[in-house]
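S.K.: sequence and predicted structure below; questions after.
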Amino acid sequence: MKNQKITISISIFILFVTFSFGQSANKDSLEKRHNEMMAIIMKQPKVPIKTIGILVYDGYNTLDAMGPYHTLAEIMGAKTFFVAKQKGMVKNQRGLQTKIDTSFSEVKNLDILVIPGGAMETFMQTKDTATLNWIKAIDKTTAYTTSVCTGSWILGATGLLKGKNATSNWYRADEMMTFYGANFKDERWVKDGKYWTSAGVTAGIDMSLAIIDDLMGKQYTEGVMLDLEYNPKPPYDAGTPKKAEPIVADMMKEMYDMLLLPLIDAEKKNAATQKPSVFSQWPALDEFHKVMSATFHPSEEGNLSPLKKNAEDLSAKAKLLNQSAIPLNFQKNGMKELLTKLEMESAVLAKMVTGKNTDEVLKNAISALHNRFHEIIGKCSE
């Protein structure tokens, strides 16, 4: 990273010298342009980004991991590295081995987490408790939690995509995102709060560029694109099922079905026999949860616009929740008191939004309300 910064600085210096000897512009204008260029290069991200971890496992898709690795490494001052459950050799989907020097136990926090996809091995990761628990723990520390391709299956299996907008590899994308409680969006990449998901394989590069744009702005991102010479020009516009010839799209789907459909069907059958979720048993709680999710998570990043927009709706949903019939298996001691507190605190928050309160005060208030909501969820699980 340091060498990259030196290289770019030298390039700018050479450009500056060229202008000095080859142009008739005055010294002040040249110095101004040089300073403007240096300001682009040395710009600081909107939030500190020091560590970027790419999760890998046997069977990951090469470009799912390498595309974001190469692209996000362009963020000056950030350390970008691969991390696996254990140190040692990890094979990608094609058998290429990479030595991984960092294990789960050594990583307690990250600024950006990237979860790549694959095929059968990726599906198996959705059942790996150690991996899922590590992701959930790291997610508490991240500014960006992201997935590429079917990496969204792994992220979805943690429960972190419930109620979120998300995309995935085209293969049974809507079906799989719905299975994990997400709202599928047929886009190249999707942002919902700090959760970013991309479509298949190459889309991880687009998502990574969008993250850089979110952090650094247009000019810095354009510089990265030029460094990558990112200007795709495929021979055919056929990179989605809608654009490919129908027979080709059907062929690819059937090929993936042979590998994955038995696993998917078995997982759905298993899920159907499991205990229904709290939200499916208590619709009024689910309605409050949807608004809370759309309000609280953006506020974590400092975006209070959803809070200011949704505060009245949040208060109304809390009132309806308190008036709703509590399902028999959730009629626990103290439940009604928690619901009443939630209603009162939601009403207070709605009034605070219309008053002269600072963003910091509002952020603390929605965080406290979110904690109260999770007290209710915890009570349901007792």
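M.R.: Arrived safely.
S.K.: all contacts plus neighbour counts: C-alpha atoms, from now on.
M.R.: OK.
S.K.: just the element for Thr98, please.
M.R.: strand 97-100 (DSSP states H and E).
S.K.: how about that strand: buried residues?
M.R.: Ile100 (16 or more other C-alpha atoms under 10 Å).
S.K.: how about stretch 168-184?
M.R.: Here stretch 168-184 shows 168-171, 173-174, 176-184 as buried, counting by 16+ other C-alpha under 10 Å.
S.K.: cool, stretch 63-75 as well?
M.R.: For stretch 63-75, by 16+ other C-alpha under 10 Å, it's Leu63, Asp64, Ala65, Met66, Gly67, Pro68, Tyr69, Thr71, Leu72, Ala73, Glu74, Ile75.
S.K.: list the residues that contact the third one.
M.R.: Read it as Ala65. Ile54, Leu55, Val56, Val114, Ile115, Pro116, Val148 (C-alpha atoms under 8 Å, 6 or more residues apart in numbering).
S.K.: how far is the helix or strand harbouring it from where the chain is centred?
M.R.: Counting by DSSP H and E, the element that carries Ala65 is helix 62-72. Chain-centre distance of helix 62-72: 15 Å, with C-alpha atoms, centre = their mean, to the nearest Å.
S.K.: over to stretch 123-140?
M.R.: 14 Å.
S.K.: only the buried residues of it, if you could.
M.R.: Phe123, Gln125, Thr126, Thr131, Leu132, Trp134, Ile135, Ile138, Asp139.
S.K.: against which helices or strands is the lengthiest helix in the chain packed?
M.R.: Longest helix in the chain, counting residues (DSSP state H): helix 246-272. Helix 246-272 sits against helix 120-125, with contacts defined as 3 or more C-alpha pairs under 8 Å, 6 or more residues apart in numbering; DSSP states H and E.
S.K.: which residues outside the helix it packs on are in contact with it?
M.R.: Asp58, Gly59, Tyr60, Thr131, Leu132, Thr150, Gly151, Trp153, Ile154, Leu259, Leu260, Leu263.
S.K.: I'd like the next helix or strand past that helix.
M.R.: helix 129-139.
S.K.: now do the helices in the stretch 101-250 of the chain.
M.R.: With DSSP state H, counting those that start in this stretch as the criterion, the stretch 101-250 of the chain has helices at 120-125, 129-139, 151-157, 173-179, 203-216, 218-228, 246-272.
S.K.: out of the ones you listed, nearest to Ser105?
M.R.: helix 129-139 (8.8 Å; C-alpha to C-alpha).
S.K.: want to compare, so here's the second one:
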Amino acid sequence: MTDDPKPFHIVFLLFDGITQLDFTGPAQVLSRIPGAVVHTAAREIKPVQTDSGFAILPSARFGDCPPADLLCVPGGFGIREVIRDDMTLQFLRNQAGAARYVTSVCTGALALGAAGLLQDKRATTHWAYTGLLEKFGATYEKARVVQDGRLITAGGVTAGIDFALTVTAEIAGQQLAESIQLSLEYDPHPPFHSGHPDVADPELVAQLQQQVYAKAVRRLADSIG
């Protein structure tokens, strides 16, 4: 007899240009679920460059990665290459087939869409990219975390922590989720009230759109076709 929990396999897709907090935020939470086994999968076992000046070494190639109980696709500017890569999209389809949860953070939702996993689903993504969801047959829902059956999508970057706590509560109970939140001292009190276009200075929103996101959205739209 053993009291050890059954392994719960969590698979994160890694790719060059990943926003590291899209991955590391949820991973910090989800890794504390009893029985959690975290796998980081990429096309090759070689350092994956993040957007923060450091690299992450994947733990498995696509062909060697075990089936996911929870599949998570982070976002980042590198998602443009992901949605055009047939091998990666097929890996997502294969992993999603038997997964209990299919999830994304930020623009990772667009990779799920490119893999055909958002059709007729409610979903969210980073605020600058929400207009692209309809290209994949999804309906945008304005929320930090959107659940539609086994599909769970999170908004931009830090929303990944919220999604991870939400799914942890569903898997292992609210008490454990609250315990993890407390142990991580996740009690946001940001110094500025500018974390979403609804509350930020409109001039700041326009500036960021013009300098960063307008070009990025156009490039992604062109890749989607």
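M.R.: Nice, I can see it. Keep in mind the model is a prediction, meaning the values are calculated, not measured.
S.K.: what's the TM-score here?
M.R.: After superposition, the two chains reach a TM-score (TM-score structural alignment, normalised by the length of structure 2) of 0.94; 223 aligned residues with a C-alpha RMSD of 1.7 Å.
S.K.: nearest residue to the middle of structure 2?
M.R.: Val105 (2.3 Å; C-alpha atoms, centre = their mean).
S.K.: touching, that residue and Asp162? I think so.
M.R.: No: using C-alpha atoms under 8 Å, Val105 of structure 2 is not in contact with Asp162; the gap is 10.1 Å.
S.K.: now do the shared contacts for these two.
M.R.: Ala154.
S.K.: what residue of structure 2 takes the place of Pro68 of structure 1?
M.R.: Applying TM-score structural alignment, one finds that Pro68 of structure 1 aligns to Pro26 in structure 2.
S.K.: picking up where we left off before, tell me what the strand holding Thr98 of structure 1 is packed against?
M.R.: strand 88-91.
S.K.: the strand it packs on vs structure 2, average offset?
M.R.: When structure 2 is overlaid, strand 88-91 of structure 1 sits 1.0 Å from its aligned residues on average, using mean C-alpha distance after the TM-score superposition for structure 1.
S.K.: in structure 2, what residues pair with that strand?
M.R.: Going by TM-score structural alignment: strand 88-91 of structure 1 matches residues 46-49.
S.K.: re the thing from before, so what touches the strand holding Thr98 of structure 1?
M.R.: Phe82, Val83, Ala84, Lys87, Gly88, Met89, Val90, Lys91, Asn92.
S.K.: for the residues you listed, work out which two are farthest apart.
M.R.: Farthest pair in the contacts of strand 97-100 of structure 1, by C-alpha to C-alpha: Lys87 and Asn92, 14.8 Å.
S.K.: the two: which is more packed in?
M.R.: The neighbour comparison of Lys87 of structure 1 against Asn92 (other C-alpha atoms under 10 Å) goes to Asn92, with 20 against 15.
S.K.: ok, now which ones touch the more buried one?
M.R.: Tyr57, Asp58, Gly59, Tyr60, Asn61, Thr62, Thr98.
S.K.: go again using 7 Å as the cut-off
M.R.: Counting by C-alpha atoms under 7 Å, 6 or more residues apart in numbering, Asn92 of structure 1 touches Asp58, Gly59, Tyr60, Asn61, Thr62.
S.K.: how much space between it and Ser105 of structure 1?
M.R.: 22 Å (C-alpha to C-alpha, to the nearest Å).
S.K.: how far out from the middle of the chain is stretch 242-255 of structure 1?
M.R.: On C-alpha atoms, centre = their mean, the centre of stretch 242-255 of structure 1 falls 28 Å from that of its chain.
S.K.: equivalent range in structure 2 for that stretch?
M.R.: By TM-score structural alignment, stretch 242-255 of structure 1 lines up with residues 198-211 in structure 2.
S.K.: which residues touch that stretch?
M.R.: By C-alpha under 7 Å, 6+ apart, stretch 198-211 of structure 2 touches His193, Ser194, Pro197.
S.K.: what ranges does the stretch 251-382 of structure 1 have for its helices?
M.R.: 278-281, 283-300, 305-323, 335-354, 359-381.
S.K.: out of these, the one nearest Ile49 of structure 1 is which?
M.R.: The nearest among these, by C-alpha to C-alpha, is helix 283-300 at 15.9 Å.
S.K.: how about TSV for the helices of the stretch 251-382 of structure 1, with distance to His34 of structure 1 added?
M.R.: TSV is the format used below for these (distance: least, C-alpha to C-alpha, whole Å):
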stretch	distance to His34 of structure 1
helix 278-281	57
helix 283-300	37
helix 305-323	37
helix 335-354	45
helix 359-381	37
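S.K.: quick one: closest of the ones you listed to Leu215 of structure 1.
M.R.: That would be, of the helices of the stretch 251-382 of structure 1 and by C-alpha to C-alpha, helix 283-300, which comes in at 15.3 Å.
S.K.: quick one: map Ala99 of structure 2 onto structure 1.
M.R.: By TM-score structural alignment, Ala99 of structure 2 lines up with Thr142.
S.K.: can you give me the distance of that match to Val278 of structure 1?
M.R.: Taken as C-alpha to C-alpha, the span from Thr142 of structure 1 to Val278 of structure 1 is 27 Å.
S.K.: so which of the two has more stuff around it?
M.R.: Thr142 (19 against 15).
S.K.: who touches the more buried one in this structure?
M.R.: For Thr142 of structure 1, the contacting residues are Asn109, Leu110, Asp111, Ile112, Leu113, by C-alpha under 7 Å, 6+ apart.
S.K.: what does the third one align to in structure 2?
M.R.: In this case it means Asp111 of structure 1. Going residue by residue (TM-score structural alignment), Asp111 of structure 1 aligns to Asp69.
S.K.: and Thr40 of structure 2, that one's in a strand?
M.R.: Yes: if the criterion is DSSP: H, G, I helix; E, B strand; the rest coil, then Thr40 of structure 2 is within a strand.
S.K.: what's the neighbour count on it?
M.R.: 21.
S.K.: can you check the one 4 residues further on too?
M.R.: Using other C-alpha under 10 Å, Glu44 of structure 2 has 16 neighbouring residues.
S.K.: roughly how far does it sit from Ala206 of structure 2?
M.R.: Distance from Glu44 of structure 2 to Ala206 of structure 2, by C-alpha to C-alpha: 39 Å.
S.K.: what lines up with Asn231 of structure 1 in structure 2?
M.R.: Correspondence of Asn231 of structure 1 to structure 2, assessed by TM-score structural alignment: Asp187.
S.K.: number of nearby residues for that match?
M.R.: So Asp187 of structure 2, with other C-alpha under 10 Å, has 8 neighbours.
S.K.: quick one: it from Ile33 of structure 2, how far?
M.R.: 20 Å.
S.K.: right, I'll call it a day here.
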